[in-house]
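J.: build me a model:
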Amino acid sequence: MTLLICPTYMESSWQDVLNVTTYHLASNKELGLRWFSQLRSNKERVQFCFNYQIFRNKLSFWLNVICGSQHKKHWEKASELRVEGNRCFHDKDFGKAVECYTQSILSAPFPRPNDAGEHHEELALGFANRSAALFHLHMYKECLKDIERAFQQGYPQELSYKLYQRKGMCLHYLNDYSYAKRAFSEALHILKEGRLDTKKMEIQKKEIQNLLKLCETPRHSMPKVQPYDCDDKQTLPDISYGRNSNFPSASSAVDVQCNKEKGRHVVANRMLSAGDTIFVETPYASVLLPNFYTTNCHHCYDKLVTAVPCHQCSQVRYCSEHCCKESWVKYHKWECGNLDLLHSVGIAHLAFRIILVTGMPCLSEFLKNKDRTDDQEMYLDTERQHCIRNYLRVYHLVTHSREMYVEDNFQYALTAALLLLLLKKVRFFCSDDNHTCSDGCSDISFESTPFNKEESSGNNSQDPSNNSDFIQNLLINSHDKTSLVAATGGLCLRHIQQLVCNASAITQLQTFQAENETVLMEKQVRVATAFYPSSSLMNHSCDPNIITSFHKDKLIVRVVKKVSPGGEVYNCYGPHFRRMSREDRQKALIEQYFFVCKCEACEGNGEWENKFQALRCNSCEGPLRPLNDISRTSCIDCDREQDCAIQQQKLFAAHDLFIQGLQLAEKKFFKDALEKLQKCHKIREKLLYKHHKQLAEVRDKIAWCYSSLGEFWLAVGFLRPTLVTTSEQFGAHSIEIANELQKFSDLLLNAIPQLLQEGHNSKESFIRNVFRESHEVISRAVEIFSIHYGSHHVAVKELKEKEKQLEGLS
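T.: Coordinates of the predicted model:
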């Protein structure tokens, strides 16, 4: 429930504005939340926010404060950043130089009239300089792309010989000798038109001629360097059993069914096996999180190697010109220059994006006909049939608006009202080709945005703070353009409500180096939020039979356990029975999704989850039940009662030892840390159940310390039992056990050379067992990663490389 707080502080965020406004509404008897709660349609809820001056002032003020031109392009800034890049290049810090040149490229105006003026070459120079840094990083394919971009943006003709020479060298490294010869020949031709003095021209000419000769004898040419940007891209998997003609993005092996108890849900119509791909879905709409603007493409979310800029703002980055143009056409032409405001509303940005990608022509057609019930036939004669049918899949997702707290619904409505004003500001409603513009707007072309559109001071419709006519029009209940605008506000609110239950996080696997500098760690990081209408129809289970992964913005759903014909396909909405207690799961699901989960994991006795935090039975060594108020309990296995007060005291001491050991290890005092951690381990091993989380935790830290000291075989001995615990807790085919196996394989590959060098090769059976264990660990990890992410996943490729290393050691 939203916390109502007194407005005694500065409203520094949109959430502050919402909290203060909600406080005023709840405190005002004339307005009151009671009035708002009686409204039954989303259109009325949004109109309510325009009915009162206090709300209108808040909306207009926030629109004025946040929307600005701080991300406008400036050639002066681009030039400064390019000079900084030159300094880094001179210092041979090529990675930093690439980033400086990228920032220069983002800041440089495009060479069109009234943009760059006399400094029209700035963008081309940025691309050319970045290509030089990329060349020194052996990123030849990316270097070639930047060379072409420099030419396209008007790189000076008299300097072009440099780029052709660099192009030829890249092609030579990539073994494309015929095209390399063409590039060198072009460089020689252009050199004649250069402004070099005679001496420098002869030196440059000789250098290019020598490079040209190398193309005649490629076997004895430049040393071959493995390109940094080698082709390791994942590919999209095929949908198992073919595509479903009646269920977009789904396999023909699944269908949608509907009943009163479960609503719409997904069922198998044949036997599904682990590894089957049942969804490959492109999001209807999605947004990149601001924290990843510098590392991921703004449109497809692929990790950036080099960036392509927006034509108008310096805020976003793209992986290619294709993504840049597609983004502009679909949504960025309205968002350009307004992203700070959209960031301020959080996840509601995605609701705004849904409106944009749907488009006003489609929305207006939909709104005029949405009360009809024959959804399958109503649009058959219109050219927008496909667009509207796609939108219907989003529109019909549940909102749970009646179950939401009235305070939350009001805050969502106020946010929708703000977004409606932004839609008016960017002239979105003028994009409906069935209507003339009612607010003085004109269509925005690819070259035109709020940044370079000159607005007349006499035209009040362009001023976000002067919305009186616009707001009054929203309150008119007619069938003209203004009614459609008001209804769009209701749709925006509907999508905000839907996001609470239907939005999906797009994640990417990030690899980072552990402090011991030996073991690589991996974790899934959320980079974007998206709407996937088809896969959203899967119901929840705390023990799901599918797993999701992503290829850029594409959602991939794979089966992880068998599903019989007629069996339901279950997703997990977050609360997983292996990661959360039943009580916490139920609380989370009720608060966000408004239902009580009755899956098998929730209907069970609940004792399974206790054993990972259970004490050890003195009699049978099984797990004990949770302690009562006087520190007594009984064993889950043998049911024997016992007093555990003394064990608790010893475990407190063990915890202190663990913290001390961890602090020493973080300071890299690994030998001292081992002394503390091994004492802790001795106590915990005696008192805790064998699969207790804290026992696995201390073993993992001991393995870390031994690994940091180069004692890999000792580290193997302590990490091995944690695999059993991880498997018990998360499942034998879970991604958690796959990650642990990958870490364990790193230790084994480091331990084997040591064992061979230390004379263990005299014990052939021992060495054979180590090699066999290593093969089994890698094979098992490959199998699990393949089921979860497919055989082309980077983790699978890394494990197969380890297999080759293992064969080399044998």
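J.: going forward, measure contacts and count neighbours with C-alpha atoms only.
T.: Noted.
J.: quick check: buried residues in stretch 669-685?
T.: The neighbour-count check on stretch 669-685 (16 or more other CA atoms under 10 Å) flags 669-671, 673-674, 676-678, 680-681, 683-685 as buried.
J.: one more to line up against the first:
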Amino acid sequence: MNNISLPEDCAKQWEILLLLLSAEEKKIDRTSDNEVDTMNYFYKNEGVRKILLQWLHQMQMSYAKKMSESDTALKCDEVSLLWRQRGNDKFRADCYQESYRCYSKSVLYAHQNKAMYPLALANRSASLLKMKKFKDCLADVALALDSGYPKELRHKLLLRRADCHIELNQCKEARVAIAAATDHAATLNLSSVHAAEFERHIKKLEEKLDVTRDVQAEEAVVLPECHHGLNPDFTAASNAIQLRRNDTVGRHVVTREATRRGDVLFSEEPYAWVALPAQRPVCEACCRIDINTVPCGGCSRSVYCGVECRTRAVGFHRWECVGAQAELFKTIGIAHLALRVLLITANEGFPPVPRTEPAPSTASELFRSYSRVDNIHIYKSGTHPFYRMFNLVTNFEKMNNTDYIQYALTATMLTLYLEKYTTFFEYLPSRVPYGLPDGQLQLLAAAIILRSLGQLVCNGHAALSLATVEEEDDSNGCTVSEREVRRATAIYPSAAMMNHSCDPNIINTFYNSRLIIRCSRELPAGSEVLNCYGPHRAREPTAHRRAQLRAQYMFSCTCTACIDTERRDFVLLFTAYACQSCKGPVVWSGRRAHCQQCNAEFHLERALAAIEHADELLAQAERCTSVEQRCERTQAAFKLKQQVWHRHHVSLRAAADTLARLYADTGEFSKSVELIKHNIQSLEYQFGSFSVEVAHELRKLSEVMLERIVRSPQNPDYRDWCLEAHKIMKKAVQLMELNYGSWEPLVKRLKEQESLTAALLADIRTPDAAQGVHHDLHYNLKI
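T.: Predicted structure coming up:
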């Protein structure tokens, strides 16, 4: 290893170090060693320890410091002031969204026991008020006041609090805030100018308050309950399903009775989870997104949705804070979640083993005792969750030696991190029910991390959320797009009991960190409940799916989709050319091809020439100065691609989508509607009528239909348009709720549009009454 040149950036050295060390350290007897035996070897290996400790030291020296004038891993009031001044400039320019982002940075970097922190919070609250985010504004005002906001300025924050309560129709709270502001101002020696200004502000608020009426508080989110209630023998699962075990497929889930599409089969909080690096902040305690961030008090790398969540996170973040400062967890990927499993377990306390005689006296004995439990019985309600976590499969016995050694090296590094950079091992003895000799606690911790790594690779679950984004080239456009984004990686021990199918019969949805699993179709009693571990029949050919599953999950898939010879290559249809004679699908595999329907020879050269010409037209369209010209050339390119690609080709759908957006931009909504409808038919054929892909396209269709209604109320087809739009919106709401849950903001917005359209239909014969509905409809369209 002395002759190897490593990258200067120590974060980039990690994968290379793993490869080099695993190449030299192959002294693991996989036939008899358990995780404790493995970690006993690596943890006590002086050469390995020296290299890993040196790397940890380099990471801390490289990242746990001020990185630039605008970024630091630690707290720095100079950096905080820089961002506050930038925020002030943006605020004065009426750029409130930009000022909010700057002030959030100022909050992030400020020392929380010094003056800069409450000032940053107060400034951010001003931006939030302008952005009409009144609840977040109230939270910042409260935190600024609690954090020592200057006495001579407090009356301004109290007035801001009153303003928010008025906007939220909370009259009682607004009066209390106005009284508090008045009382506080009376204790100050305000100048005549400032006193007059204060009185004007009070009068303005009181005038607003006089015309404000109390309204009921917004209803809390009500999560769907498990079908037929919770199963006492299967934690977090429905009474309609049960956990079984046999020698062929191991533990698996079957229905006890017939279930319908949409029935909830699981509603489970994770044993542990970690947020993934992303532009959109995620609360590291509850997994909420789009949050008004409250940072950790020690580092500027971890954020929360409020003080309560920050307090809850202390149980694990106190041991992770130094690592977060050193960018350790971004570097090691899923190993961060393996560490979190250990920290969560320690915070909750390791449970005693079922058999107490004799009491375990070493880490190895304790490990063996935990693995002796009945792995069906541990799913009964009331049993300690650690048993379910500990007894998930690892697949270590099927894993190649290099991967296993790299996991062991990672576990060693994380144990050394806890030992050298935290006081975790001073705390751990109080969390283990047995007194273990010196050194055994470190082996226990290392073995838990190693075991968790194996479990997470084959049982981990991505937590997704729906992000609504505007297209970069659609600044004047009529539609928005949504995409699923991974916000966290989590482990759900009950849901992990489902076996895989490339054609699953369930849908995963998320509310914060909670996983809610529904039936995607009707299931008769005795059916196995099947999840998809990643490779889906509608997205990848059989051979690719099987290869991925063997590589990560160590099994050869024999699900219905994989053994159905007639539909084995179904997905290839969506990248097929169109036969130049009959328009049937032609799959090009690098050899001369013939149409399977009419046996005509396919001429690839003609097809490629047509696509090249179409791409030239699209390039011309991009250079056009008017939307109409862009639309004309894009339409010509689309017609060429229709001649070359099969009607279900995924790229033809993308081309149709682009053209549909341009049609909407030019006001040709009916043309846009027809293209989107064709895409929906194609998506239904590929993914199914109740799929998330169809749900997104229906949402898009409803938006264009609504804009058509708003723009053309005198059209003779107006009533038919309204009827069709209402029908489409009802279907879009149904599918979005099925695939994402009623709590998603997009679903709520679709429901509002559905209600407004229903009102429009009700008032269709009274144009004067309908005008108000038209105004509300146009206001609510995010297009």
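J.: what TM-score do the two superposed chains give?
T.: Scored by TM-score structural alignment, normalised by the length of the second structure, the superposition of the two chains gives a TM-score of 0.86; 730 aligned residues with a CA RMSD of 3.4 Å.
J.: save the buried residues of stretch 669-685 of the first structure as JSON lines, and put in distance to N502 of the first structure and secondary structure too.
T.: Converted to JSON lines, those look like this (distance: CA to CA, whole Å; DSSP: H, G, I helix; E, B strand; the rest coil):
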{"residue": "F669", "distance to N502 of the first structure": "48", "secondary structure": "coil"}
{"residue": "F670", "distance to N502 of the first structure": "47", "secondary structure": "helix"}
{"residue": "K671", "distance to N502 of the first structure": "50", "secondary structure": "helix"}
{"residue": "A673", "distance to N502 of the first structure": "46", "secondary structure": "helix"}
{"residue": "L674", "distance to N502 of the first structure": "47", "secondary structure": "helix"}
{"residue": "K676", "distance to N502 of the first structure": "48", "secondary structure": "helix"}
{"residue": "L677", "distance to N502 of the first structure": "45", "secondary structure": "helix"}
{"residue": "Q678", "distance to N502 of the first structure": "47", "secondary structure": "helix"}
{"residue": "C680", "distance to N502 of the first structure": "45", "secondary structure": "helix"}
{"residue": "H681", "distance to N502 of the first structure": "44", "secondary structure": "helix"}
{"residue": "I683", "distance to N502 of the first structure": "47", "secondary structure": "helix"}
{"residue": "R684", "distance to N502 of the first structure": "43", "secondary structure": "helix"}
{"residue": "E685", "distance to N502 of the first structure": "44", "secondary structure": "helix"}
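J.: just flag the most distant two among those residues.
T.: Spanning the widest gap among those are F669 and E685, at 23.8 Å by CA to CA.
J.: what's the burial count for Y706 of the first structure?
T.: Number of residues near Y706 of the first structure (other CA atoms under 10 Å) recorded here: 20.
J.: alignment lookup: it to the second structure.
T.: Alignment note: Y706 of the first structure maps to Y663 in the second structure; criterion TM-score structural alignment.
J.: and that match, how far is that from G297 of the second structure?
T.: The gap separating Y663 of the second structure from G297 of the second structure is 51 Å, by CA to CA, to the nearest Å.
J.: do the same with N246 of the second structure
T.: 50 Å.
J.: give me the more crowded residue out of the two.
T.: More crowded of N246 of the second structure and G297, by other CA under 10 Å: G297, with 18 against 8.
J.: now which residue in the first structure aligns to the more buried one?
T.: By TM-score structural alignment, G297 of the second structure lines up with H311.
J.: can you check P7 of the second structure too?
T.: Counting by TM-score structural alignment, the partner of P7 of the second structure is M10.
J.: go on, R545 of the second structure?
T.: R545 of the second structure maps onto R585 in the first structure, by TM-score structural alignment.
J.: wait, isn't its match in contact with H576?
T.: Yes. Using CA atoms under 8 Å, R585 of the first structure is in contact with H576, at 7.4 Å.
J.: in space, what's closest to the match of G297 of the second structure - neighbours in sequence excluded?
T.: Spatial nearest neighbour of H311 of the first structure, chain neighbours left out: F110 (6.4 Å); criterion: CA to CA, 6 or more residues apart in numbering.
J.: and if you look at V394 of the first structure?
T.: P533 (5.7 Å).
J.: likewise V673 of the second structure?
T.: L701 (6.3 Å).
J.: contacting residues around the counterpart of that neighbour in the first structure?
T.: Under the alignment (TM-score structural alignment), L701 of the second structure maps onto F744 of the first structure. Residues counted as contacts of F744 of the first structure (CA atoms under 8 Å, 6 or more residues apart in numbering) are 716, 719-720, 777.
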